[in-house]
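Enquirer: Got a predicted structure here, sequence first:
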Amino acid sequence: MKVLVIGGGPAGSTAATAMAQAGLDVRLVESAHFPRYHVGESLTPSCRVVLDAIGMSKILDDHGFVKKNGGVIHWDDDQWTFDWQAQSGVQSWQVDRSEFDALLLEHARNNGVAVTTGVTGRSVRFADGRPVAVECSPDDGEPFTIDDFDFLVDATGRNGLLSARHFGNREPLNNLRNVGIWGYWTGATLLPETPTGGINIISSPEGWYWVIPMAGGRMSIGYVTTKDAFARDRHEHQSSDELYRHLIAASPTIAGLTAGAEFLGVTRVETDYSYIAAQFCGPGYAIVGDAACFLDPLLSTGVHLALYSALTAAACVASMDRGEVDETEALRFFEFAYRRAYMRLFALVTIMYERYLGKDGFFRTSDRLIGDEQSGQPDTDVSSRSFAEIIGGLSDLREAADSSTRVITDRLREEAVRAQLQVVHAPDSDGPDFTPVRGDPLSDAESADYRLVTSPRLGLERVRAARP
């Protein structure tokens, strides 16, 4: 099978590498020339698991990125620490995305992917419901068409070649229309209780701050707030630099962490509007990473969703190529797995922003979201274990690889998601309805017929007989 991947960020590079390693003929085109700057520096432990599967983890360990063991959250009056290294024995990294993304793309090349940079996919032509050609524009030269592929993977990020430009079926999540402003420092410090290499997340009355340790003694420090609050504050300051300095000084905690530190210069601003497409796949195509959905960066899950969707899509296509599963079944599994992961994280982020339940209530919600039947009992110990597993992406990988309890736990999880969002968006709330529920496959029991496997080879494995 010939596969065309449009986009060479983490989702596209990972999907391409995994499929090439599975023996498929893979071509990738990317509009940028790497290295190029990108935000999204704090990776979850699930990223290590995925990158282990494609042979990248040692490369990243040897590169010199900061090893990340967990983090500290100060939210309202609550404080808690999560330590993935202590809980699961898995580390991740704090990365410079320009270097990380370039390493991933080079790894794809080294595994036989035909990579071309400086080429933008402009439009997709369909025939009989399947993509059959992609119109491309190079940085220099004449536009051309790629039409020699059997399957298309859209990894075009927020540009959304299929979801935004072709189908126009992205739904913005209006309760998460936020803006981030950030910069880099030397000499800044972390909260004293932070696990080695960990992130700090610190709330404020109108938003929250991140503090991320980077290689070379640098610190990435940013602030996220609503678009309305940002517009108001920006109007009151002459420049983004001046606003950023004001926001750093406005938080006693952040001001303390940057006391005596040196700001390295450029202030960056980016909108973080969350969205989700009505469909993540269809005959002949799958949409991975930000091209399908984007979630506010509060829980640092962007690269997790990118790599998780990439590995899952690659497993589906590899099994389709080998005749182990038909396309309809494979794509049903992909849609199920990716949308479930997004919805659960969306539930946690929304609750933290809109109607925070207090630490114990929040942790019990996390228990329910991974199907812990003991959650909510008076004698149950309340801890951050489930929360850490969810935001670490480990629950997604575990469930994709183990379908033995999926029907039961997904039913519980669906009820928990819907119940919690009814609390968040109660009739007297100004928040929108939870639109991603419409048409979601959370209760699609047919998806439990398969599980994702990486050994002895990447693919889907049937776990029970097909229905008559």
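Expert: Structure received.
Enquirer: Could you use CA atoms for every contact and neighbour count after this?
Expert: Noted.
Enquirer: Can you show me the strands along the stretch 251-400 of the chain?
Expert: In the stretch 251-400 of the chain, the strands defined using DSSP state E, counting those that start in this stretch lie at 262-263, 268-271, 275-277, 281-282, 285-287, 293-294.
Enquirer: ok, so what distance separates residue 398 from residue 234?
Expert: Note on residue 398: its distance to residue 234, by Cα to Cα, to the nearest Å, is 43 Å.
Enquirer: Also residue 206?
Expert: Taking Cα to Cα, one finds residue 206 at 14 Å from residue 234.
Enquirer: and what of residue 130?
Expert: According to Cα to Cα, residue 130 and residue 234 sit 46 Å apart.
Enquirer: another one to put next to it:
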Amino acid sequence: MTSDPSHPSDPSRSSNSPDYDLVVVGGGPAGSTAATAVALRGHRVLLLERETFPRYQIGESLLPATVHGLCRLLGVADEVARAGFTLKRGGTLRWGRDPEPWQFSFAMTPRLPEPTATAFQVERSRFDEILLRNAERVGVEVREGSSVRRVLADEGERDGRGGRVRGVEYTDPDGNTRTAHARFVIDASGNTSRIHGRVGGARVYSDFFRNLAVFGYYAGGSRLPEPNSGNIFCAAFDAGWLWYIPLRDDLTSVGAVIAPEHFAAVQHDPRAAWQDMIKACPDVDRLLTGVPVATEPPYDQVRVRKDYSYWKQSLWTPGMALVGDAACFVDPVLSSGVHLATYGALLAARAVNSALDGSIPEERGFAEFEARYRREYGVFYEFLIAFYDMERNEESYFWSAKKVTRVDLDEAAAFAELAGGVASGDASVISPGGLGAHWSAAAAELDGAVGRLATGEDRVNPLLSARIVAETFRTGNDLRDQALYGGPLDDSGPSAPDALTVTADGLSWAAAP
């Protein structure tokens, strides 16, 4: 192990006098969010990223909560707005009973869209670098090309999870082994995290959402009619569904989400399997007529990801928390990946800030982090079950397996334990049997709301009048209001007698008045 007395993370330093208040592992949106939110409070933050930015990442379709809430809290909203990303007003879908595509808008009144009811389609290499460089500007020490090897922790056991985490050991760009001691560690290193196991508890993989994604890029493609040319387009077909994301005039992200039974064919020839899936979906195939596949690196590759819906049984342990894909991920049809990652990171940063300034005890602050993070994952999970249930193609093997009635009882029980009733807001439905009836009702309500979209008679977006949709977007709306006005405009107070509130800057917990 290399020892350099002039180096800020000299291993000879005592863990009783840590080098940093926070070490963040991973420089994606979750890592940059956590690091920035803590550095903005004047704390010492080190961010370790194994790659060198800009680097490729999938997940290009954002939600309004990220653009108008999270980015504004971090002080980077104007830079993101100036970056020239494709404007997204909502989504267009060939999904459900209607054979024709239908639109949804983020706006309460689609005919008069609000300025903050928009998002962007982003090239993640550019978007992620904007967030990372912003972290540097506010004082985060960023070290790229630095791969974390293991977590440093006290000896002994606590609740079966080991002693308190005190820092990390990592390899610097020159291959030297170094250590960084810190009061807290946040793992934002993604689904391939090497250290998430230190928090304890297994990853629980969803059988209902046990899908396979094969995706790549085209050098252009037709666009939907204005004003929806920037919408994400999702189309169901026999083998699953396709996404179609307009990133630039000359670049379109196209991916197929299919059953894992296709893995052998995909593994044999990913590009051929990907193009076969596109040809099998006329709604998307016609948009790509005569369009060549992208040859511009890194968009020239076809990539595969499987078994990607999961959550961790535990999200924190003394001194350490998990955020982003290190903690959880759920099916991408609603573009929730970046939102869940950055929201979870903000929750963890609030707990760190509160503990560092002594306003809220660590255990209480991280309990709030975990409860809110679990709830947010839970409402998206519930929405997606209802959304999958809407598709009527029951002759398809894929879609016949995506019915509420086919949710495995073991998975329903695991979800009930994850959400603890907070996702639905009703403790009476936390049993697996209760969840089945609850999800069936939600699917029927969502189906009805989509049916009303076609009539155009509602003055208010009928989707947002459905309970499950309103619940799914509630936190995002609160986050936007927090950034714009210092707190939710329709805040009804803490959801539980002992719940914490949020400071006006959105960066810390506060005791309820």
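Expert: Alright, I've got the coordinates. Computed from a predicted structure; not experimentally measured.
Enquirer: Need the TM-score from the superposition.
Expert: Scored against TM-score structural alignment, normalised by the length of the first structure, the superposed chains reach a TM-score of 0.80; 411 aligned residues with a Cα RMSD of 3.1 Å.
Enquirer: Helices along the stretch 251-400 of the first structure, start to end?
Expert: For the stretch 251-400 of the first structure, helices defined by DSSP state H, counting those that start in this stretch occupy the ranges 252-257, 302-321, 327-354, 358-369, 385-391, 394-401.
Enquirer: isn't residue 451 of the first structure right next to residue 460, touching?
Expert: Yes. Using Cα atoms under 8 Å, residue 451 of the first structure makes contact with residue 460 at a distance of 5.5 Å.
Enquirer: if you count what's nearby, which of those two comes out ahead?
Expert: The neighbour comparison of residue 451 of the first structure against residue 460 (other Cα atoms under 10 Å) goes to residue 460, with 26 against 23.
Enquirer: For the corresponding residue of the second structure for that one, which non-adjacent residue is spatially closest?
Expert: Residue 460 of the first structure maps onto residue 509 in the second structure, with residues paired by TM-score structural alignment. Distance criterion Cα to Cα, 6 or more residues apart in numbering; nearest residue to residue 509 of the second structure, sequence neighbours excluded, is residue 502 at 4.7 Å.
Enquirer: and if you look at residue 362 of the first structure?
Expert: residue 356 (7.3 Å).
Enquirer: The one you found: how many residues sit nearby?
Expert: Using other Cα under 10 Å: residue 356 of the first structure sits among 16 other residues.
Enquirer: residues contacting residue 445 of the second structure?
Expert: 466, 467 (Cα atoms under 8 Å, 6 or more residues apart in numbering).
Enquirer: Give me the buried positions along stretch 149-156 of the second structure.
Expert: Within stretch 149-156 of the second structure, the residues that qualify as buried are 151, 152, 153, counting by 16 or more other Cα atoms under 10 Å.
Enquirer: And stretch 250-264 of the second structure, by the same measure?
Expert: 251, 252, 253, 254, 255, 256, 257, 258, 259, 263.
Enquirer: do the same with stretch 352-369 of the first structure
Expert: Buried, per 16+ other Cα under 10 Å, within stretch 352-369 of the first structure: 352-354, 356, 359, 362-369.
Enquirer: Format the buried residues of stretch 250-264 of the second structure as JSON lines; extra columns: distance to residue 347 of the second structure.
Expert: Shown next, in JSON lines, are those (distance: Cα to Cα, whole Å):
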{"residue": "251", "distance to residue 347 of the second structure": "34"}
{"residue": "252", "distance to residue 347 of the second structure": "33"}
{"residue": "253", "distance to residue 347 of the second structure": "30"}
{"residue": "254", "distance to residue 347 of the second structure": "32"}
{"residue": "255", "distance to residue 347 of the second structure": "31"}
{"residue": "256", "distance to residue 347 of the second structure": "32"}
{"residue": "257", "distance to residue 347 of the second structure": "30"}
{"residue": "258", "distance to residue 347 of the second structure": "33"}
{"residue": "259", "distance to residue 347 of the second structure": "33"}
{"residue": "263", "distance to residue 347 of the second structure": "36"}
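Enquirer: Can you list which of those residues are found in strands?
Expert: Per DSSP state E, strands hold the following members of these: 251, 252, 253, 254, 255, 256, 257, 258.
Enquirer: with these in mind, which one is nearest to residue 227 of the second structure?
Expert: residue 252 (17.9 Å; Cα to Cα).
Enquirer: Tell me which residue of the first structure lines up with the closest one.
Expert: By TM-score structural alignment, residue 252 of the second structure lines up with residue 219.
Enquirer: how far is stretch 61-75 of the first structure from where the chain is centred?
Expert: Centroid separation between stretch 61-75 of the first structure and its chain, computed with Cα atoms, centre = their mean, to the nearest Å, is 17 Å.
Enquirer: What are the contacting residues of that stretch?
Expert: 43, 79-85, 90-96, 191, 193-204, 213-215.
Enquirer: Weed out the non-buried ones from these.
Expert: Neighbour counting over those (16+ other Cα under 10 Å) leaves 43, 81-85, 90-96, 191, 194-204, 213-214 as the buried ones.
Enquirer: so of those residues, which ones are in strands?
Expert: Filtering these for strands - DSSP E - leaves 81-83, 92-94, 199-204, 213.
Enquirer: longest strand in the second structure, by residue count?
Expert: From DSSP E, the single longest strand across the second structure is strand 177-187.
Enquirer: Specify the angle between that strand and helix 337-357 in degrees.
Expert: Interaxial angle, strand 177-187 of the second structure versus helix 337-357 (axes from the mean of the first three to the mean of the last three Cα atoms, to 10 degrees): 100 degrees.
Enquirer: Where does the next helix or strand after strand 177-187 of the second structure end up in the first structure?
Expert: For strand 177-187 of the second structure, the following helix or strand on the C-terminal side (DSSP states H and E) is strand 203-205. Counting by TM-score structural alignment, strand 203-205 of the second structure falls onto residues 170-172 of the first structure.
Enquirer: Grab the nearest non-local neighbour of residue 144 of the first structure.
Expert: That would be residue 136: by Cα to Cα, 6+ apart, it lies 5.4 Å from residue 144 of the first structure.
Enquirer: where's the corresponding residue of the second structure for the one you found, which helix or strand?
Expert: Using TM-score structural alignment as the criterion, residue 136 of the first structure maps onto residue 170 of the second structure. Secondary structure from DSSP H and E places residue 170 of the second structure in strand 165-171.
Enquirer: Kind regards, and thank you for your time.
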